[in-house]
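Peer 1: Sequence and predicted structure are below.
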Amino acid sequence: MTFPAGFVWGVSTAAYQIEGGGEAGGGGGRGSVWDLFSWARGVPGGEAASGHEGLWPRDLDLLRDLGVGAYRFSVAWSRVQPGGRGRASVPGLAFYDRLTDELLGRGVQPWAALHHWDLPQALQDAGGWLARDTAYRFEEYASLVGERLADRAAAFVTLTDPFTVTAQGHVLGTHAPGLRLGLDAFPAAHHQLLAHGLAVRALREAGARQVGLANGYAPAWPATDRDERAATLMSTLRGDLFTDPLLRGEYPATLLNLLSERAPQVLEAVQAGDHAVMAAPLDFLGVHYTQPDWVRASSGTLLGLEVGHVPDRERTASGAAVVPEGLTQTLTGLKARYGDTCPPLIVTVGSAGAADTDIPDDGGRVRDDARIRYLDRHLEAASDALTQGAPVRGVFVHSLLDGFEWNAGYSLRTGLVHVDSGTLERTPRSSFRWLRDRLRTQG
């Protein structure tokens, strides 16, 4: 594998997955949309998570020991603005201010993500991402965080994977807020992209050095020759819908035609001037990847398509198919589609794809050879894309720690570091040591 000088090597976490609900106003139990969603399903939410809110110095020492150059953490909106509007919580924002300083003190670049799926419940009660006002509340929130961190943060990520927020949160109902709206979910996508554009403006005014958005991308592979049209539609919904407005200043024609025919009322969400806001220049585009979409045409399903896993491939504990060449295709495909307008690509190797259920052995060691193979093959895939001309400029491994795994609760363990759910003791896995050695070799 060959990576250029200045390549960003990092790991990442999400606030709701690891922080817990401590006295300083943690994400879990403090008014996140995931609290209510989890409680309604009768499962624990992020109240405990990984205890990062109280153990963060230990976790930052792990970062230093790992040898990464960057750490992408998310800021919990419900921690900074518990009601989703108004003045910032002093202890909530101070937590991230201190975290930023301590990262720099350990020689690690802070990359701050403003939204990783944890919308304040108060805003959800007022309509959530279906309401246009939420975009303006996000601009206000971005301004508060930018004013506090922009002088030191290396980069800001406005939104993390708006496709999943839309598809699983508002179409399928498997993620918070648990809505099943079909095509009526389009305003949730549009308002997220509008919020992104507004946040870019607010962050740049605060002095941010780099600003980008990260989405969950995957190639759409037709199951048979008869499924080509269904695969094309899936590709539009996952990628083009969330990227064309940013890099081309317009929604894809395939999407607009579909909505005009089947749900014309949702297009009223788009107002004059929105495209100019959404197309604010990006310094990078984040690419979250797990596996390709295996697509079949199906007349009995929403939009006439059925999405599954690539058959006859190794599976992880999460059920995902291990298909590293899909990452290469995703990265080269973005470059092919957007050409010179394609910004630098920052890849996140999704830990859901490398999930494991391992526990320490009698000697306290945690082996996760499957994760090591997964990471090795996907780093090679990113290198292949770079060789083929894709502007790959960094890789983040998600996640540093075990924690709350969204609709899977605590049944999956996805961290480079094992976290005992009872004692919160941290034990680096074999993959942690493997990545540390790889980074030292890379230099």
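Peer 2: Cool, the structure landed.
Peer 1: going forward, measure contacts and count neighbours with C-alpha atoms only.
Peer 2: OK.
Peer 1: can you pull the contacts of Phe284?
Peer 2: With contact taken as CA atoms under 8 Å, 6 or more residues apart in numbering, Phe284 is in contact with 210-213, 343-346.
Peer 1: how about CSV for those residues, with secondary structure and distance to Gly389 added?
Peer 2: Output for the contacts of Phe284, formatted as CSV (DSSP: H, G, I helix; E, B strand; the rest coil; distance: CA to CA, whole Å):
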residue, secondary structure, distance to Gly389
Gln210, coil, 22
Val211, strand, 23
Gly212, strand, 21
Leu213, strand, 21
Pro343, coil, 13
Pro344, coil, 11
Leu345, strand, 11
Ile346, strand, 14
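Peer 1: Name the nearest of the residues you listed relative to Ala15.
Peer 2: Leu213 (17.1 Å; CA to CA).
Peer 1: now the closest one: how far from Glu19?
Peer 2: 22 Å (CA to CA, to the nearest Å).
Peer 1: now the strands for the stretch 51-200 of the chain?
Peer 2: Under the criterion DSSP state E, counting those that start in this stretch, the stretch 51-200 of the chain contains strands at 70-74, 109-115, 155-160.
Peer 1: And the contacts of the first one?
Peer 2: Residues outside strand 70-74 that contact it (CA under 8 Å, 6+ apart) are 8-15, 63, 108-116, 396.
Peer 1: okay, now the one to match up with it:
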Amino acid sequence: MLMKTNESMTLTRADFPQDFVWGVATSAYQIEGAVQEGGRGPSVWDVFCQKPGVIADASDGSRACEHYQRWESDVDLIASLGVNAYRFSVSWPRVQPLGEGAWNEAGFAFYDRLLSRLEALGIEAHLTLNHWDLPQALQEKGGWESRETCEHFVRYALEISRRFGSRVKSLCTHNEPWVIAVLGHEHGVFAPGIKSRRAAIQVAHHLLLSHGMALKAMREAGVKAALGIVLNLSPIYPASSSAADVAKARLDDGLNARWYLDPLFFGRYPADVMAHLGNDAPVVQAADMAMIAQPLDFLGVNYYTRNFASSGNPWDVSSTGNQVTDMGWEVYPQGLTELLCRLHADYPVPSLWVTENGAAFKDTERDGVVDDPDRVAYLQRHIQAAWNAREKGVPVGAYFAWSLMDNFEWASGYAKRFGLVYVNYQTQQRTLKSSAHWYSGFLKA
């Protein structure tokens, strides 16, 4: 049950405006499989997964959820939930195997069929251009470290928008550029597995630059879909009241949040972070910052938990006393309200969308039933948190649960389950969890 703040009334869908967007989300590499079918080229994740020890269960996305074959029944399943929107990504190497040059019509035909089915069922399509699966051929030419990749991305964005721009409600350039930059190029735990802070910072700049270039080009081409970008953001608290921890929290917020937000909205990088980076600061050309700061129709926010910053030992999240998910992330819904309010106060955001929100728990299927009360409570509390932000005047316009179904969870392989729908990876049988039934009931009530 969701309880309205300071009231004894149950929060329902009717407490949100009629045009509020309710959806579920996925990404191409995590569900599609069929990595060698239909003319698709290899992505950086196909290659990364082949490295020993980088994926927890030594798996990959070659089969995933077989969505490439099962797309029609999967869309019917989405419709059965009562959502009015579906957020998904295009696999760049599926539609352009080399990331440049020839287009793959078989890849476009797959997404055309998907969009047609969504249209027939009255479900809005929210399309992401880059959810981490850069064509490997471009990586071999420098990947996101190369400024030339920005030009390739613009051509890709224009082709997708030319074909599908009138059929989708929104187009997102990049999903979580911090992940690509930091986890992929500084820590090396995600594709492409590079360990260099200088490379990571340059990658972050090129991702932001390509975003601005693509938005400008799509607008000039007359694209009517809402255009934006999605960031993974969390409030960052100092682990103690010490001056060192407070300073560390401010710097971490700069590296994780302001490094992306300030260029997008103010056309500049935060001065304190630039000073901290020193020789690792990015190479920025004269017109870059103005290009990055293209007007946004929406900012997508992916929220899962809050973070702590300590100048000493790593913070043990279990010491908060709050529940911890199977990912080791603290359940902290009030952090979503705080984050949305902060974004509204600090930046001129026209509309804020919660583009991912969910939790991994150790789900088991017994006789066709998957009971996941912890996920039900997680969804309830975070939808409440989004409503609380709206009550404070924040323009929250959408909520997408992550994720539609269990899938390939990147470096965690198939060990972590975020889905509202349970997937038996041997049989590919889909089973609605209790959380799916709850979300459907909430939406249909």
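Peer 2: Right, received. Where do you want to start? What you see is a predicted model; the values in this text were computed from it and never measured.
Peer 1: what's the TM between chain one and chain two?
Peer 2: Scored by TM-score structural alignment, normalised by the length of structure 1, the superposition of the two chains gives a TM-score of 0.92; 424 aligned residues with a CA RMSD of 1.6 Å.
Peer 1: Could you turn the buried ones of the contacts of Phe284 of structure 1 into a PyMOL selection?
Peer 2: Selecting only the buried entries of the contacts of Phe284 of structure 1 in PyMOL, with 16 or more other CA atoms under 10 Å as the criterion:
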select buried, resi 210+211+212+213+343+344+345+346
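Peer 1: about what we covered before: between the strands of the stretch 51-200 of structure 1, which gets nearest to Leu241 of structure 1?
Peer 2: strand 155-160 (14.5 Å).
Peer 1: so where is the closest one in structure 2?
Peer 2: Taken onto structure 2 by TM-score structural alignment, strand 155-160 of structure 1 occupies residues 170-175 there.
Peer 1: how close does that stretch sit to structure 1?
Peer 2: Superposed on structure 1, stretch 170-175 of structure 2 shows a mean distance of 0.5 Å to its aligned residues (mean CA distance after the TM-score superposition for structure 1).
Peer 1: what about that stretch, distance to the chain center?
Peer 2: Distance of stretch 170-175 of structure 2 from its chain centroid, counting by CA atoms, centre = their mean, to the nearest Å, is 9 Å.
Peer 1: same thing with stretch 89-98 of structure 1?
Peer 2: The answer for stretch 89-98 of structure 1 is 22 Å, by CA atoms, centre = their mean.
Peer 1: next one: stretch 77-88 of structure 1
Peer 2: The answer for stretch 77-88 of structure 1 is 21 Å, by CA atoms, centre = their mean.
Peer 1: Check which residues of that stretch are buried.
Peer 2: 77-85, 88.
Peer 1: Pull the residues that contact it.
Peer 2: 25-27, 30-32, 89-90, 92-93, 114-115, 118-123, 137, 140-141, 144.
Peer 1: can we see that at 6 Å?
Peer 2: 25-27, 31-32, 89, 92-93, 120, 122-123 (CA atoms under 6 Å, 6 or more residues apart in numbering).
Peer 1: In structure 2, what stretch matches it?
Peer 2: Stretch 77-88 of structure 1 maps onto residues 92-103 of structure 2, going by TM-score structural alignment.
Peer 1: what number of residues lie near the alignment partner in structure 1 of Ala271 of structure 2?
Peer 2: Taking TM-score structural alignment, the alignment pairs Ala271 of structure 2 with Ala253 from structure 1. Counted with other CA atoms under 10 Å, residues neighbouring Ala253 of structure 1 total 12.
Peer 1: about what we covered before: from the buried residues of stretch 77-88 of structure 1, which land in helices?
Peer 2: Here DSSP state H is the test, and these give 77-80 as lying in helices.
Peer 1: nearest to Leu258 of structure 1, of those?
Peer 2: For those, the nearest to Leu258 of structure 1 is Trp77 (33.6 Å; CA to CA).
Peer 1: Sweet, I'm off.
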